[in-house]
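>>> Sequence first, predicted coordinates after that:
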Amino acid sequence: MPYDKPFKTFDEQLEILKNRGLSINDMEFAKIVLQDISYYTVVNGYKNYLIPDRSSDTFIPGTSFEMLYTLHILNINFSSVLLKYISYVENSVKCKLAYLVAKNYGVYTNYTDLKNIDPSDYLCRNNYINNKFRNNTLERIKKDIRGQQAGLSVNHYKSKNHIPPWIVTTSISLGETIHWYKILKPHLKDELLDYFNSLRCLNPLDKREFFIKSMDLCKEYRNTIAHGNKVFSETFKIELPKRQLQILSHNFMDGINIVHSSGRKGNVAIIFAILILLRNRYAISNFISDLDSVFSLYKDVDFNGKNILTLFSLPDDIIDRMVNMLPLII
């Protein structure tokens, strides 16, 4: 039976690329790259940006193997910066959530009580709104505390007389953190969002929606990156809400079509969401600096008539836009 994708040696793979119009300046280097990364990742992952159209398998004249590899490295560097600051956002939200839960409901939880009916337990179901996610969310948190993968901090506190919420947050995922926020009573949701000065111009309902969508977009990007998938010029399922984005973005979204959903869920959107959620001047300044370092070395490099920021679906002045947003969100 002839297979669509039969095995090919590294030399045969390089010959296929040359026949498709790709120039290879250093055959030994190209072979090492294929051994380390794979043909699919380095070629199929980025070829659509360097071919005339999606129906073609032939590269635009002048496209080199080194160009494809450079895009791959830039995607890794860009993803690493996003992952770093999404993690910062996650930790920040967990800290605020744990503080509010402890302040209002105490520091004790009975992690063997999966029904969550003990009124002295900060995870008691009566402390939260009665929606379809409540019981499952609380039960999953308890199971995370009980599980073998709970983490060193939680396991250490199991020998104490209580496990406070700021320890529990070290063992739960970003998704569970978002669900925990979603089941908070409205006044606690709003109290948490009061920490974000950047959202002060929105009414409470709009604040909540924008916050949830921003966190969900962060989660989608983080999961994509963690599974080794590219974020290069991609759009995602989660989109930031248009009305709030128009109010909050000032000039940040100039030239970005946020009426069309693609302008609210790509790389510009995740950068904006992280800016809004970071809140810390030092962290934001470092985020800007780290992103600038990813692209600055390649800003004058021509990728078959496109610059690197265009390939990442970012405006040429993205760093300036971030700098200009800083005084508006602190």
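Yes, it's here.
>>> Please make it C-alpha for all contacts and neighbour counts, starting now.
Noted.
>>> Next up, identify which helix or strand the residue nearest in space to the middle of the chain is on.
With distances taken as C-alpha atoms, centre = their mean, the residue of the chain nearest its centroid is Tyr221 (3.1 Å). According to DSSP states H and E, Tyr221 maps onto helix 204-226.
>>> contacts for that helix?
With C-alpha atoms under 8 Å, 6 or more residues apart in numbering as the test, helix 204-226 has contacts from 79, 82-83, 86, 174-175, 178, 189-190, 193, 199, 230-231, 236, 238-241, 244, 265, 270, 273-274.
>>> So how do I select the buried members of these in PyMOL?
A single PyMOL command selects the buried members of these (16 or more other C-alpha atoms under 10 Å):
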select buried, resi 79+82+83+86+174+178+189+190+193+199+230+231+236+238+239+240+241+244+265+270+273+274
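>>> and the comparison structure, right after this:
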Amino acid sequence: MSNDKFFLTYNQQMRKLRNDKHIICEGSSHKKILVRAGYFNIVNGYKNPFVSGQDSQGNHFYIAGTSIDQLHYVKKFDDQLRSFLLRYITQVEEEARTLTAYKFDECNDNGSISWYDTNAYSPNRSLQEKMDVISRAYNELSQSRLDYVKFYMDNHAQIPTWIMIKVVNFSTFIDIINVSKTDVSHSLCNLYGLEDKNLQPNVKLLIGCLHWMRKIRNSCAHNERIYCLTRKKNTHERSGRILEKYFQSLSRGYTRDLNQKIFDLIVYFKYFLPRSEYKQFILTLKNMLSDLQSKIHPHAFENIRGQMGIKNLSDLDTLLAIPKDEIVYNKFDK
């Protein structure tokens, strides 16, 4: 068993960082960081941006002058980024669920065809697909402990669509959109400007956006590292970057890199957020990045920027400046 598997006191941890890793860690303020964050959370979690190479035994060495403070700054940035993105993801998710429930009932004779009836879904989908999603929705409703779900189960003959859509898991919600009648997915695409090169509703883009939001939201909820989150291109699973119109308006590097990263979410928000809200989102993100840039080594910052999928910080301004139509919510029911 290697030495780093044994229990180490905080003072021993500090000596290990200084002597073995040559990371500056001394004094009460640095010890406080280790006590509050934990060695694994801060060192193993956030050392990678500072790695400058490794020796013949595979041991890392770090950018000269790296300190525990700088690792802590990256952790605090990641914590802030996690909360920041989660706030916007849940906002988009809630709105999309509300709109889907409304359009679902509108497309089914104003709700006279119930969501648990296979006739409420697309005739182009197999009976098995429709039964699977209905069964999952039933199961998730039955396991819910929410007061309003219990109230409807105890006092009504059926659960209304809006409650079902609100309660089911994010992945089940996405599958409901996928198997619903065409008007449901197309109305969402039309509202948010999700169009293909022929200006037709791009359902693939809609589903892809929502799935990447779901992945990031789940990682946020489990307190995982966010800035470096990546989903590699997998042809078999049809995962990876969706080369939509905003990526096409940026540098060619974005169309060559087919892995999904945090920058993909930043792009997707341009569809789902009104212009004023998106502007505020970008400005806040830029401030967060600028603050981090001022506190850590330039090479470490460039590593973090790259792992987020941002080729150049000026691309955030370019993305913001790309014209887009305002979201016209008042015409959703027309």
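Perfect, I can see it now. Keep in mind it's a predicted model, so treat the numbers as computed, not measured.
>>> What are the contacting residues of stretch 272-287 of structure 1?
Contacts for stretch 272-287 of structure 1 (C-alpha under 8 Å, 6+ apart): 81, 85-86, 88-89, 92, 196-199, 214-215, 218, 249, 322, 326, 329-330.
>>> ok, back up a step: can you give me the buried ones in the helix holding Tyr221 of structure 1?
204, 207-208, 210-222, 224-225.
>>> so after it, what's the next helix or strand?
Following helix 204-226 of structure 1 in sequence, per DSSP H and E, is helix 242-248.
>>> So for the helix or strand just after that following helix, what gets flagged as buried?
Note on helix 242-248 of structure 1: by DSSP H and E, the next helix or strand toward the C-terminus is helix 267-278. Across helix 267-278 of structure 1, burial judged by 16+ other C-alpha under 10 Å covers 267-278.
>>> quick check, nearest of those residues to Leu97 of structure 1?
Nearest to Leu97 of structure 1 out of the buried residues of helix 267-278 of structure 1 is Leu277 (C-alpha to C-alpha; 13.9 Å).
>>> Which residue in structure 2 aligns with that closest one?
Aligning on TM-score structural alignment places Leu277 of structure 1 opposite Phe272 in structure 2.
>>> got it, and Glu66 of structure 1?
Using TM-score structural alignment, the partner of Glu66 of structure 1 in structure 2 is Asp69.
>>> what's near enough to touch its match?
Taking C-alpha under 8 Å, 6+ apart, one finds 30, 33 in contact with Asp69 of structure 2.
>>> how big is the offset of the strand or helix carrying it relative to structure 1?
Element membership for Asp69 of structure 2 (DSSP H and E) is helix 68-106. Comparing helix 68-106 of structure 2 with its match in structure 1 after superposition yields a mean distance of 0.9 Å (mean C-alpha distance after the TM-score superposition for structure 1).
>>> Return the angle between stretch directions for that helix and helix 203-221.
Interaxial angle of helix 68-106 of structure 2 relative to helix 203-221 (axes from the mean of the first three to the mean of the last three C-alpha atoms, to 10 degrees): 130 degrees.
>>> And helix 68-106 of structure 2, what's buried?
For helix 68-106 of structure 2, by 16+ other C-alpha under 10 Å, it's 68-75, 77-79, 81-82, 85-86, 88-89, 92-93, 96-106.
>>> re earlier: what's the closest of the buried residues of helix 267-278 of structure 1 to Ser23 of structure 1?
For the buried residues of helix 267-278 of structure 1, the nearest to Ser23 of structure 1 is Asn267 (29.6 Å; C-alpha to C-alpha).
>>> Can you tell me what the closest one aligns to in structure 2?
Using TM-score structural alignment, Asn267 of structure 1 sits opposite Ile262 in structure 2.
>>> check which helix or strand covers Ser29 of structure 2.
Here Ser29 of structure 2 is assigned to helix 28-37, by DSSP H and E.
>>> got the contact list for that helix?
By C-alpha under 8 Å, 6+ apart, the list of residues contacting helix 28-37 of structure 2 reads 10-11, 14, 25, 42, 68-69, 72.
>>> Kindly indicate which of those lies nearest Arg136 of structure 2.
Ile42 (38.8 Å).
>>> before we move on, what SS does the closest one have?
Classification of Ile42 of structure 2 using DSSP: H, G, I helix; E, B strand; the rest coil returns helix.
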